[in-house]
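**Q** Sequence and predicted structure below; questions after.
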Amino acid sequence: MRRHAGAVVALTGLLALAGCGAGGGTPDPKAKTPDKAPLTWTFDHIAEGSGRITDLAALAPDDIWAVAAGNAASAPARLLHYDGGRWRSDPLPEALARTQYPPRLEQLGEDTVWLRTEAVETNPTGNAWLTWDGTRWSPVANPPTGLVGDIEATGPEDIWAVGADRRSVRHWDGTRWSSHRVPHTVEDLAVAGPDDVWTAGYRTTGPGTEAVHGEPYDQPATAHWDGAAFTSVETPQYRFPDPVPPEPGAGLQMLFVRGDGEVRAFGTHSYNHGEVENEPGDESVRLRWDGTRWRDLPPEQGGCADRPPVLDEGKGLVLDGNWYVTDAGTCVKIKRERLPGSTGARAGSKQSLWLESVLRVPGTDTVIGAGHVQVNQSGAPFSAPVVVRLEGKA
């Protein structure tokens, strides 16, 4: 999900079920969510076939893109677009039609979206980078060369991308690409603003990494862009009490920037389970940058606990796993609609919602997500690709 980033007013009348949707009704444009209705994911689009939506980007309420992938090898990925009236399903552009994995959408600011080869493709020289010009997908004029991982940007002239080696970050300044070494292995990248760029991951050298059972004890690591280079930032260290379990290590897997610019980092402190008795518990790493140093971020209450955020909605955080925590600390489980019977889902089926991406639609308070509903039922399980919107109040 990022991500990215990587967003509760309903998208009433904006994302009607139509076109390639499989049943489920059309929302009433005049309908209003009751003031005390609980937070609920409601369906805006149910795409045809069994599969999932792998990525999502929104340039405007009438310009929303998604990538859908089928579960069968014979079902190629396709591109979904919402134009303000209906969802349309189209084949991928020819340059991406034969890629091994579903392509990724990269939103660069509020006006630019790229469609590009997934970073794990095995033929980096054949990677395709396309941009939407309002009418068609055309080649990006100056894409990064080779494979790159996570991409973050403040706009089309300030783009940052993790290098394939995960030890470098590339930057596009509107004129050229430059490459910059990072003093640790990079797992995530975040741009809080111009010249306010962070990396997070782990290191295998330095304080706290002394070998245990013959292997280095990985430690969390962060670095910050100072305008000329990425500089290491002191990050808390972790260690299990003796006897230390086998293959221990800690690291950061995710960075998150709140709407006010506060940077948070999330990771784990774990080991290779199943080799010793009386195993210690894994530990969540939760950090908050206070402007001068990293500080521990206490876990949330109840089911929100150690769940990382996926979107700052403005009055609280949408968390991984369909949870929500208000700025006052109230933890809420987000409810969800069930698929209509027209999709093949039976009344007694077990259904679960899995979201790959959650975002706010620019110029609105609307929050949408995309992923799939897993339907487990005797003889005919399937997954339905869906776009959902967040309605109600916490």
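**A** Yep, that arrived.

**Q** make it CA atoms for all contacts and neighbour counts henceforth
**A** Noted.

**Q** Which parts of the stretch 151-300 of the chain are strands?
**A** Ranges of strands in the stretch 151-300 of the chain, per DSSP state E, counting those that start in this stretch, are 158-163, 168-172, 177-181, 185-193, 196-203, 219-225, 230-233, 249-257, 263-270, 283-289, 294-296.

**Q** How about residues contacting the fifth one?
**A** By Cα atoms under 8 Å, 6 or more residues apart in numbering, the surrounding residues in contact with strand 196-203 are 184-192, 209, 218-226, 250-255, 265.

**Q** same deal with the second one?
**A** Residues external to strand 168-172 that are found in contact with it (Cα under 8 Å, 6+ apart): 144, 157-163, 177-182, 186.

**Q** Just the buried ones out of the residues you listed, please.
**A** Pro144, Asp158, Ile159, Trp160, Ala161, Val162, Gly163, His180, Val182, Val186 (16 or more other Cα atoms under 10 Å).

**Q** now the third one, nearest residue through space, not along the chain?
**A** Of all residues beyond its chain neighbours, the one nearest Ile159 is Ala153 (4.4 Å), with distances taken as Cα to Cα, 6 or more residues apart in numbering.

**Q** In the buried ones among the contacts of strand 168-172, find the pair that's most separated.
**A** Farthest pair in those (Cα to Cα) is Asp158 and Val186. Separation: 19.4 Å.

**Q** Switch the strands of the stretch 151-300 of the chain over to a markdown table; also include distance to Phe382.
**A** Converted to a markdown table, the strands of the stretch 151-300 of the chain look like this (distance: least, Cα to Cα, whole Å):
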| stretch | distance to Phe382 |
| --- | --- |
| strand 158-163 | 35 |
| strand 168-172 | 39 |
| strand 177-181 | 44 |
| strand 185-193 | 32 |
| strand 196-203 | 36 |
| strand 219-225 | 39 |
| strand 230-233 | 46 |
| strand 249-257 | 30 |
| strand 263-270 | 32 |
| strand 283-289 | 33 |
| strand 294-296 | 41 |
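
**Q** can you pull the contacts of the spatially closest residue to Asn322 that is not a sequence neighbour?
**A** Nearest residue to Asn322 in three dimensions, chain neighbours excluded: Ile334, at 5.4 Å (Cα to Cα, 6+ apart). Contacts for Ile334 were tallied using Cα under 8 Å, 6+ apart; they are Pro38, Leu39, Thr40, Trp41, Asn322, Trp323, Tyr324.

**Q** Check it against this one:
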Amino acid sequence: MSTKEKGITMSIGRHALGVLAIVSVALTAAAPAASSHPPRNGISTGTASPSGEESAGPRWQPFDLPVLEHANLTGVTAIGRDDAWAVGFTVPDKTIAGPAAAEADQCDAGGLPSLALHWDGASWSQVPVPNLGRINSVSASGRRNVWAAADCGVLRWDGQTWTRTTPVPIPGTDGYFLSGIKAISAYDVWLSGFAWDGTTGDDRGFVQHWDGVRWQLVALPALGDNFDISSVDAGGRQDVWIAGTDYTGKDTTGEKLLILHWNGYGWKQFPAPAITMVIQRVARVRVVAANDVWIAGRGQRDPYGWDINRPLVLHWDGAAWTDTHAPEERGDLRDIASDGRMVLAAGDTYSPLDDTYEAYARRWTGAGWIPAAVPAPGLASISALAPSPDGGMWAVGSVGDETTMRPFIARTAH
């Protein structure tokens, strides 16, 4: 797979089942776990976990959603008890299939239209949004300052309507993927992503900053000839973290994680802990506190990718990054979050060696990772997590196969 194709594949959002509506793959859903309550939207309130292991909290409460057949949720953020957003995309024509469709859809707003849902404390409802294609990430600093990164630009909610903004073009590239966004205030928003060069096949990671008026590229240190920036998060104006992967020497030395911190004046790169996996991909960097930052993703031992995806979780304690030694098992992490009572890492069990998979979640005990309940049984993927200011945690994603795909939203009971 070329670097450009890799970027396109990432933007499709396979992990959240969107690809099931694009690529014709025969998948068989696992049987739902037993529940004493009838499922809503096909989601059980039981505590099923991958591989049949007994799970340990949390207990998930699913929510009714607008009728959204063939839709996918990829991001979630919570501002208050009665104010949260979930974003993603819809698939208007489930008959689209094959790599050509994926190629044509890259930054084609008509391909997979933008989707935004709002929680008002009582129910979720769909809110009109300019169509910029798939929405990949969402972040809010307040009720009137919500930002979302999509395939074809950036969206902003001012409390009444969604409007679009245009990030700075990356010179000498043939396309880009916006991987993450973090809103600190209306005058301080960070955007991460990578662009690709169709001639060399290399990726070029970038970071942009919104100052209240416009987007500006933020200079990065020399990070190699071929790298991406996969996620951004911040604890404040002088506490911004970005993370990605350096592919420059992957054929000889394997991939290397990139971890950088912004202190308000410049970047400092931190060494990643030694990891035995030669493929190292970041899905999310999450700031809980200045001395409590997490990175979640996946790794593989085969340099050519013919291996199971294994969960990858790193932790910053204020002094150094360490490997938390996630379980040696199938697990492809898409997000990690803390609600103040627990740290939860989630995704799915997809593997290049097996097309069947289910939602995956592990909870941190302080000494290691244990199985945790998942919000959706059977064929499912958890795309994003978000702590709720009133306690608990939101989770979003998709369930079902290419003919029954539908989004889910659930929250831990508290």
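**A** It's in. Since the model is a prediction, treat every value here as computed from it, not as a measurement.

**Q** Tell me how the two chains score on TM-score.
**A** After superposition, the two chains reach a TM-score (TM-score structural alignment, normalised by the length of the first structure) of 0.63; 313 aligned residues with a Cα RMSD of 4.1 Å.

**Q** hmm, back to that, so which of the strands of the stretch 151-300 of the first structure is nearest Ala66 of the first structure?
**A** When those are compared for distance to Ala66 of the first structure using Cα to Cα, the nearest one is strand 158-163, at 21.2 Å.

**Q** quick one: that closest one to the second structure mean distance?
**A** Once fitted to the second structure, strand 158-163 of the first structure is off its aligned match by 2.2 Å on average (mean Cα distance after the TM-score superposition for the first structure).

**Q** relative orientation of that strand and strand 196-203 in degrees?
**A** 10 degrees (axes from the mean of the first three to the mean of the last three Cα atoms, to 10 degrees).

**Q** Give me the contact list for strand 158-163 of the first structure.
**A** By Cα under 8 Å, 6+ apart, the surrounding residues in contact with strand 158-163 of the first structure are 108, 147-153, 168-174, 186, 188-189, 194.

**Q** How far does that strand sit from its chain's centre?
**A** On the basis of Cα atoms, centre = their mean, to the nearest Å, strand 158-163 of the first structure sits 16 Å off its chain's mean C-alpha point.

**Q** one step back: TSV for the buried ones among the contacts of strand 168-172 of the first structure, including distance to Glu313 of the first structure?
**A** Output for these, formatted as TSV (distance: Cα to Cα, whole Å):
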residue	distance to Glu313 of the first structure
Pro144	32
Asp158	24
Ile159	24
Trp160	24
Ala161	25
Val162	26
Gly163	30
His180	33
Val182	31
Val186	27
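
**Q** I'd like to know which part of the first structure the helix or strand where Ala410 of the second structure lies is aligned with, by residue numbers.
**A** Using DSSP states H and E, Ala410 of the second structure sits within strand 406-412. Counting by TM-score structural alignment, strand 406-412 of the second structure falls onto residues 384-390 of the first structure.

**Q** mean deviation of that stretch from the second structure?
**A** Mean deviation of stretch 384-390 of the first structure from its aligned counterpart in the second structure after superposition (mean Cα distance after the TM-score superposition for the first structure): 1.8 Å.

**Q** where does the nearest residue to Ala148 of the second structure once chain neighbours are set aside sit relative to Ala222 of the second structure, distance-wise?
**A** Among residues not flanking Ala148 of the second structure along the chain, Val138 sits closest, at 4.2 Å (Cα to Cα, 6+ apart). According to Cα to Cα, to the nearest Å, Val138 of the second structure stands 28 Å off from Ala222 of the second structure.

**Q** the more surrounded of these two?
**A** More crowded of Val138 of the second structure and Ala222, by other Cα atoms under 10 Å: Val138, with 28 against 6.

**Q** Give the equivalent position in the second structure for the residue nearest to Asn322 of the first structure.
**A** Mapped onto the second structure by TM-score structural alignment, Ile334 of the first structure lines up with Ala373.

**Q** Can you tell me the SS state at its match?
**A** Secondary structure for Ala373 of the second structure, judged by DSSP: H, G, I helix; E, B strand; the rest coil, is coil.

**Q** swap in Ala95 of the first structure?
**A** Classification of Ala95 of the first structure using three-state DSSP returns helix.

**Q** count of residues packed around it?
**A** Ala95 of the first structure has 17 nearby residues by other Cα under 10 Å.

**Q** Next: Ala265 of the first structure.
**A** Using other Cα under 10 Å, Ala265 of the first structure is surrounded by 28 other residues.

**Q** corresponding residue for it in the second structure?
**A** With TM-score structural alignment as the criterion, Ala265 of the first structure lines up with Ile295 in the second structure.

**Q** any idea how far that match is from Trp119 of the second structure?
**A** Distance from Ile295 of the second structure to Trp119 of the second structure, by Cα to Cα: 27 Å.

**Q** residues in contact with the counterpart of Pro103 of the first structure in the second structure?
**A** Aligned by TM-score structural alignment, Pro103 of the first structure pairs with Ile135 of the second structure. Listed by Cα under 8 Å, 6+ apart, the contact partners of Ile135 of the second structure are Thr74, Gly75, Val87, Gly88, Phe89, Ser114, Leu115, Ala148, Ala149, Ala150, Asp151.

**Q** out of these, who's nearest Tyr247 of the second structure?
**A** Ranked by distance to Tyr247 of the second structure (Cα to Cα), those are led by Asp151 at 22.6 Å.

**Q** I'd like the distance between the closest one and Pro113 of the second structure.
**A** Separation of Asp151 of the second structure from Pro113 of the second structure (Cα to Cα) stands at 10 Å.

**Q** Would you mind telling me which of the two has the busier surroundings?
**A** The neighbour comparison of Asp151 of the second structure against Pro113 (other Cα under 10 Å) goes to Asp151, with 26 against 20.

**Q** And for the counterpart of Phe63 of the second structure in the first structure, the neighbour number?
**A** Aligned counterpart of Phe63 of the second structure in the first structure: Asp44 (TM-score structural alignment). Look at Asp44 of the first structure: counted by other Cα under 10 Å, it has 28 neighbours.
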